[in-house]
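A.B. asks: heads up, no residue letters with this:
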């Protein structure tokens, strides 16, 4: 029995030794370090804007269908006066008194000229026949509503203050010559707002600036990472509200109390 136990022990030892010889060490491959994807952020919703709000249509030339496009000389001057009228009515703050004073001064200095401009502008509507007065009044309501878009108020008032300051120091005869340039300045804050809103609505992504991209561990050792160009747009997968036709809110036409002598 003792001899049998010795033989059995040797056999077991040889068997274990054979198994150990057949074992192969398995070593995990080292992790592959790759640059992290740059962080991106969606263009923000402009201050004061609301999802689904209506803005003028974007035209093929990259501009927007505002009431201040494709105007005659008389229409340009009258639209400028209308925009400044809205500023005198709506702009509040430290420059409120200055805007109203300069606007009333402009009415005084340009009284005869503005009366002639309004006559020419009305004649353009009359020449089209039909109920021209209704068309004219509707157009003026849309124009006042446009200049009254609330989210643009701050930029619009700043622009109106600059335009009125320029008018107050420029020669009176330059009023007509610089009307298109000044109207463009009043229109610019609205265009900037529409572009910012469209950038948000279309899901435009903008890169977030950072000093250096940290390293991260790839999910697999053989993963291949293709870096994205910093200026390559990334579109959001989130649904965005569908564009709607521009239809500004209807408000009562503004009125401004001025010195009666101005209108004589």
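C.D. replies: Ah, there it is. Predicted model only: the values in this text are computed from it and were never measured.

A.B. asks: going by C-alpha atoms from here, please, whenever you check contacts or count neighbours.
C.D. replies: Noted.

A.B. asks: what comes up buried for stretch 157-165?
C.D. replies: Using 16 or more other CA atoms under 10 Å as the test for burial, stretch 157-165 gives 157-164.

A.B. asks: next one: stretch 190-203
C.D. replies: In stretch 190-203, residues buried by neighbour count (16+ other CA under 10 Å) are 190-191, 193-203.

A.B. asks: ok, these vs residue 85, which is closest?
C.D. replies: Nearest to residue 85 out of the buried residues of stretch 190-203 is residue 190 (CA to CA; 16.7 Å).

A.B. asks: okay, and residue 200 sits in which element?
C.D. replies: Using DSSP states H and E, residue 200 sits within helix 179-201.

A.B. asks: beyond that helix, next helix or strand please.
C.D. replies: strand 205-207.

A.B. asks: is residue 231 in a helix, a strand, or coil?
C.D. replies: Here residue 231 is recorded as coil under DSSP: H, G, I helix; E, B strand; the rest coil.

A.B. asks: just give the closest residue to it, not the sequence neighbours.
C.D. replies: Spatially, and ignoring its direct neighbours in sequence, residue 231 is nearest to residue 207 (7.3 Å; CA to CA, 6 or more residues apart in numbering).

A.B. asks: was I right to think the one you found contacts residue 40?
C.D. replies: Yes - contact between residue 207 and residue 40 holds when scored by CA atoms under 8 Å: they sit 4.5 Å apart.

A.B. asks: neighbour count: those two, which is higher?
C.D. replies: The neighbour count for residue 207 versus residue 40, taken as other CA atoms under 10 Å, is higher for residue 207 (17 against 14).

A.B. asks: the more buried one and residue 216: what is the separation?
C.D. replies: 19 Å (CA to CA, to the nearest Å).

A.B. asks: equivalent analysis for residue 114, please.
C.D. replies: Remark: distance between residue 114 and residue 216 (CA to CA) = 68 Å.

A.B. asks: so which of these two has more stuff around it?
C.D. replies: More crowded of residue 114 and residue 216, by other CA under 10 Å: residue 114, with 19 against 13.

A.B. asks: please identify the helix or strand for that one.
C.D. replies: Using DSSP H and E, residue 114 sits in helix 111-126.

A.B. asks: list the buried residues in whichever helix or strand comes after that helix.
C.D. replies: Using DSSP H and E, the next helix or strand after helix 111-126 towards the C-terminus is helix 132-147. Buried residues in helix 132-147, counted by 16+ other CA under 10 Å: 132, 140-147.

A.B. asks: could you check the angle the following helix or strand past helix 132-147 makes with helix 179-201?
C.D. replies: Next helix or strand after helix 132-147 toward the C-terminus (DSSP H and E): helix 153-169. If you take axes from the mean of the first three to the mean of the last three CA atoms, to 10 degrees, helix 153-169 sits at 170 degrees to helix 179-201.

A.B. asks: this is the other structure I want to compare:
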């Protein structure tokens, strides 16, 4: 009888994880409990953020960062149409309109960079830069995370006044890049870890504020 009571409490705890996770991630569409893709703000010349632009001025670096964000959201508009609720197509089109001047200035700065650094073959260099930038956002196995974050970044960009779209790029580009790495839904990760013990730990200190198992309570792999 005691065993059944503990199992029942374990199932109740599991249900609590699902409910709390859903409430916590109410804005998430493709996950029960969204993985944490967050990252620190960037300048644009850090490894893994954008293609290298040797000798670029700070203005050109920021232009490249903004152009990377635009390219990533463009890819999302094409790849994420399986999830219409994310509005990646509408957000992208609205961003192009709302931030047209800032985006045009960024493209002009990038073009100027290649004219300055590769005067004889600047057009080819620019085309290669653009193509490689687009390709760097192509993903298959991490599509859910990429699309989820792209939807959020689109809304973030639309919340910015004209001339401030680069602030979304600075504060969230690392998150965008992190979303390209395949990550499992945290709800199922925690459920599998708890299932290995045949009973969810009932100690309240074993669960964080998002109702996820803390590291010290997780069973050995």
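C.D. replies: Sure thing, it's come through. All figures in this text were calculated on a predicted structure; none of them were measured in a lab.

A.B. asks: please state their TM-score.
C.D. replies: Put the two chains on top of each other and the TM-score (TM-score structural alignment, normalised by the length of structure 2) is 0.54; 141 aligned residues with a CA RMSD of 3.2 Å.

A.B. asks: circling back to that earlier point, quick one: average offset of the helix holding residue 114 of structure 1 versus structure 2, please.
C.D. replies: The superposed helix 111-126 of structure 1 is, by mean CA distance after the TM-score superposition for structure 1, a mean 1.0 Å from where its aligned residues fall in structure 2.

A.B. asks: which strands and helices sit next to that helix?
C.D. replies: Helix 111-126 of structure 1 sits against helix 73-90, helix 132-147, with contacts defined as 3 or more CA pairs under 8 Å, 6 or more residues apart in numbering; DSSP states H and E.

A.B. asks: in structure 2, what residues pair with the shortest one?
C.D. replies: Mapped onto structure 2 using TM-score structural alignment, helix 132-147 of structure 1 covers residues 122-137.

A.B. asks: what's that stretch in contact with?
C.D. replies: Contact partners of stretch 122-137 of structure 2, identified using CA atoms under 8 Å, 6 or more residues apart in numbering, comprise 50-51, 68, 71-72, 75, 110-111, 114-115, 118, 180.

A.B. asks: what does stretch 97-106 of structure 2 give?
C.D. replies: Outside stretch 97-106 of structure 2, the residues that touch it by CA under 8 Å, 6+ apart are 60, 62-64, 66-67, 96, 158, 162-163, 165.

A.B. asks: 10 Å instead?
C.D. replies: Applying CA atoms under 10 Å, 6 or more residues apart in numbering, the contact partners of stretch 97-106 of structure 2 are 59-67, 70, 91-92, 94-96, 107-112, 157-158, 160-166.

A.B. asks: now do the buried residues in it.
C.D. replies: Those would be 98-99, 102-103, 106, for stretch 97-106 of structure 2 by 16+ other CA under 10 Å.

A.B. asks: quick one on the thing from earlier: the helices and strands packed on helix 111-126 of structure 1: which one's closest to residue 8 of structure 1?
C.D. replies: Residue 8 of structure 1 lies closest to helix 132-147 among those, at 102.1 Å (CA to CA).

A.B. asks: got the helices and strands packed on helix 111-126 of structure 1 as JSON lines, with distance to residue 233 of structure 1 columns?
C.D. replies: What follows is those, written out as JSON lines (distance: least, CA to CA, whole Å):
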{"stretch": "helix 73-90", "distance to residue 233 of structure 1": "37"}
{"stretch": "helix 132-147", "distance to residue 233 of structure 1": "32"}
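
A.B. asks: for residue 14 of structure 1, find the nearest of those.
C.D. replies: Using CA to CA, these put helix 132-147 closest to residue 14 of structure 1, at 96.0 Å.

A.B. asks: superposed on structure 2, where does that closest one end up, distance-wise?
C.D. replies: Compared with structure 2 after fitting, helix 132-147 of structure 1 deviates on average by 1.4 Å (mean CA distance after the TM-score superposition for structure 1).

A.B. asks: tell me the angle of that helix relative to helix 153-169?
C.D. replies: Between helix 132-147 of structure 1 and helix 153-169, the angle formed by their directions is 110 degrees, by the same axes, to 10 degrees.

A.B. asks: can you pull the contacts of the aligned residue in structure 2 for residue 92 of structure 1?
C.D. replies: Taking TM-score structural alignment, the alignment pairs residue 92 of structure 1 with residue 81 from structure 2. Contacts for residue 81 of structure 2 (CA under 10 Å, 6+ apart) come out as 87-89, 147.

A.B. asks: among those residues, list the two that are farthest apart in space.
C.D. replies: Distance extremes for the contacts of residue 81 of structure 2: the farthest pair is 89 and 147 at 11.2 Å, using CA to CA.

A.B. asks: what do those two both touch?
C.D. replies: 73, 75-77, 79-81.

A.B. asks: now the residues you listed: which count as buried?
C.D. replies: With neighbours counted by 16+ other CA under 10 Å, these contain buried members at 73, 75-77, 79-80.

A.B. asks: got CSV for these, with distance to residue 10 of structure 2 too?
C.D. replies: Shown next, in CSV, are those (distance: CA to CA, whole Å):
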residue, distance to residue 10 of structure 2
73, 42
75, 43
76, 40
77, 42
79, 39
80, 37
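
A.B. asks: from those, which single one is nearest residue 19 of structure 2?
C.D. replies: So of these, ranked by how close each gets to residue 19 of structure 2 (CA to CA), first place is residue 80, at 26.4 Å.

A.B. asks: just give the nearest non-adjacent residue to that closest one, would you?
C.D. replies: Nearest residue to residue 80 of structure 2, sequence neighbours excluded (CA to CA, 6+ apart): residue 147, at 5.7 Å.
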